[in-house]
Each structure stands twice: as structure tokens, then as C-alpha cells.
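In: with the input below, show me the fold.
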Amino acid sequence: MKKIIVLICLTFIYNGLFAQNGSREKIKALKIAYITEKLDLSSKEAQKFWPVYNDYKETIENLKKEERKLMKVLNEVNDNSTDITNKRSEDFINEYLKIEEEKSKTRKKLILDLKNVIPNKKILQLIKAEGDFHKRMLDKIKGHRKRH
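Out: This next block holds a predicted model:
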């Protein structure tokens, strides 16, 4: 029964996903439904899993925002000047590496935290499900663009 409900939700979300310019909220809901289905979490596991996973996603989103800000500044510098100083280049690289390191630490923390919440097998299923979801979304976007 749980799988039927998830599949119905997936269908409605998936069909409306691109009707509203790829709304982030719909994509998030689709991802939640997809992960829930793939991990087949018990209600007890879900109660512990989602707070840990949501904290991880929030931290990653904040790091991605920092990265986008850095890229915006870098693009402005490149657009306005072909001559960026070596010191400024080094600063950008160091900031970029710092963000990448934080993303890596955050991912590692997620996996270690989840070891106390769900079985290792489900952690591996999560890793695969996230990759599969990302690939499906990219394929859907590519298909959508070809039609327009």
C-alpha cells in the first residue's frame, strides 16, 4: 500500500514538474518520494532518517549558495578585467577549495550519522538513489528541452 501511494505521488509530481518551470519545491518533493521508495524506510527509521538528511541538505544548500556567490564575483571580475592579479586568483582558489572541503566533510558526517540511524545497506541504497535521481532529472530536462 505504501508503495502504491508513493508511486501515485511520484506520478502527479513528475507530470507537473516541468509545467511550472521546474519548481524547486516539486523537485524536492519528488526526491523525497523517490528516496522513500528506494530505501523502503520503516516509520521508525524514517523518523530518525529525515531530520539527519534534511540537516545535511540544508548545509549543502548553504555551501552551494556560497559557491554561486563566489562564481558570480569571479565572472564579474573576468567580464570586467582580463588581468586578474595572482593574489586575487589565489584567494578565489582557496575559497573554492574551502567550500569543496566543507561539502566533503558534510557528506562524510551524513554517512557517519546515518550509521546510527539506518543499516549500512540502506546507506548504500541512499547513495545509489541520489545518483539515480540526479541522472533521471537530467534526462528529463534534456528530453524537455528537445521538445521545445
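In: could you use CA atoms for every contact and neighbour count after this?
Out: OK.
In: buried residues, the top helix by length along the chain. List them.
Out: Looking across the chain with DSSP state H, the single longest helix is helix 43-80. For helix 43-80, burial by neighbour count (16 or more other CA atoms under 10 Å) applies to 46, 49, 52, 56, 59-60, 63, 67, 70, 74.
In: what is the end-to-end distance of stretch 110-123?
Out: 10 Å (CA to CA, to the nearest Å).
In: got the contact list for it?
Out: Contact with stretch 110-123 is made by 39, 45, 48-49, 52-53, 56, as judged by CA atoms under 8 Å, 6 or more residues apart in numbering.
In: go again using 6 Å as the cut-off
Out: Stretch 110-123 is contacted from outside by Leu39, using CA atoms under 6 Å, 6 or more residues apart in numbering.
In: repeat that for stretch 138-148.
Out: By CA under 6 Å, 6+ apart, stretch 138-148 touches no other residue.
In: quick check: angle from the helix or strand just after the longest helix of the chain to helix 43-80?
Out: Using DSSP states H and E, the helix or strand that follows helix 43-80 towards the C-terminus is helix 86-114. Per axes from the mean of the first three to the mean of the last three CA atoms, to 10 degrees, the angle that helix 86-114 makes with helix 43-80 is 170 degrees.
In: also this sequence, please, to line up against the first:
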Amino acid sequence: MKLLLKYLLFTLMIFAGYEVFSQPPASFRSTSAPSKKLNLIREGYIETQIKLSNDEKAKFWPVYREYKEEVNSIRKAKLQNRLNKSKDQIQKDLEYDQQLVDAKKHYTKEFLKILPPDKVNRVFQSEREFTEELIKQLGERGTPDK
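Out: The predicted structure follows:
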């Protein structure tokens, strides 16, 4: 009986220890560090693709970061809307899509004040290329070797 009690206590301690050492809840984890690193890599990629002068860099990056912040907030709101399962979800989704288009139009005009049209086109093209490459690498990383 004493031995059974010891095994039971030991098993309980193992499960309790598992809970202590498991990952913290998402609310405690910081997601800003990986996204900051990713943003720096993205900016480096775009910069090499469009070959900015020092003057262009100084003017372009603050506007670009503002653009990315606005787009990300719209996308986050759209993602939150997808959790809403009401009739209005479809209409709201279309409104968020329109907001994304409007933001891109607005910032395209802002970018054109700083960069020539070919470089502005290259900014958006470089963003797409970067995202495609990122998805490709994440897909390759996620597939187990056989």
C-alpha cells in the first residue's frame, strides 16, 4: 500500500511538473521580437531590390513603416471579423478589402512624392516576392525529411 502511494505521488508530481514547464499562455508570450526581426529582413530585401539613395532612404522608410502599420491594423481587424459568424461578416470583409485598396492608393501617391514610378512599382513587387519566398521557406521547413 505504501509503495502504491509512493507511485501515485510520484506520478502526480510528474504531471504537476509538466504543467509548470509547459509553454506560457499566448498572452504572456512576446510576438513583437520575431515580427520586428521579420520587418528588418523585409526592409533589407526591399532596399536591395529598389536600390535607394541615402536621401530616398531618409524619406521613404518612415512613410513605408506608416503604410505597413496601417495595412497590418486593417488585416488584423479583418481577421477578427472572420471570427464573427453573422450575416454582416461578408459585407464587413468587403469593407476591409476596400480599406486595404484605399490605403495602397493613398500610400502609392505618398511614395511617388519620394520615389520615381519604377521604384514604387518595385516596392510592391519586392513585397510580394519576399512574402512568396517566406512562405516557400516556411513550407520547406515544415515538411519532414523522409
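In: just give the TM-score of the two.
Out: Aligned and superposed, the two chains score 0.73 in TM-score terms (TM-score structural alignment, normalised by the length of the second structure); 113 aligned residues with a CA RMSD of 1.6 Å.
In: picking up where we left off before, save the buried residues of helix 43-80 of the first structure as a markdown table, and put in distance to Ile118 of the first structure too.
Out: Below are the buried residues of helix 43-80 of the first structure laid out as a markdown table (distance: CA to CA, whole Å):
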| residue | distance to Ile118 of the first structure |
| --- | --- |
| Ala46 | 9 |
| Phe49 | 7 |
| Val52 | 11 |
| Tyr56 | 15 |
| Thr59 | 21 |
| Ile60 | 21 |
| Leu63 | 26 |
| Glu67 | 31 |
| Leu70 | 36 |
| Leu74 | 41 |
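In: point to the residue nearest the middle of the first structure.
Out: Lys57 (6.7 Å; CA atoms, centre = their mean).
In: which residues sit in contact with the residue mapped onto Arg68 of the first structure from the second structure?
Out: Under the alignment (TM-score structural alignment), Arg68 of the first structure pairs with Leu79 of the second structure. Leu79 of the second structure makes contact with no residue, according to CA under 6 Å, 6+ apart.
In: now Leu10 of the first structure
Out: Applying CA under 6 Å, 6+ apart, no residues contact Leu10 of the first structure.
In: helix or strand: which one has it?
Out: According to DSSP H and E, Leu10 of the first structure maps onto helix 2-16.
In: moving C-terminal from that helix, which element do we reach first?
Out: That would be, after helix 2-16 of the first structure and using DSSP H and E, helix 24-39.
In: mean deviation, that following helix versus the second structure?
Out: Compared with the second structure after fitting, helix 24-39 of the first structure has a mean deviation of 1.0 Å; criterion: mean CA distance after the TM-score superposition for the first structure.
In: give the buried residues for that helix.
Out: For helix 24-39 of the first structure, by 16+ other CA under 10 Å, it's 26-27, 29-31, 33-39.
In: got the contact list for the helix or strand that Leu12 of the second structure is a member of?
Out: Using DSSP H and E, Leu12 of the second structure sits in helix 2-21. Residues from elsewhere that reach helix 2-21 of the second structure (CA under 6 Å, 6+ apart): none.
In: show me how far that helix is from its chain's centre.
Out: Here helix 2-21 of the second structure is found 41 Å from its chain centre; the criterion is CA atoms, centre = their mean, to the nearest Å.
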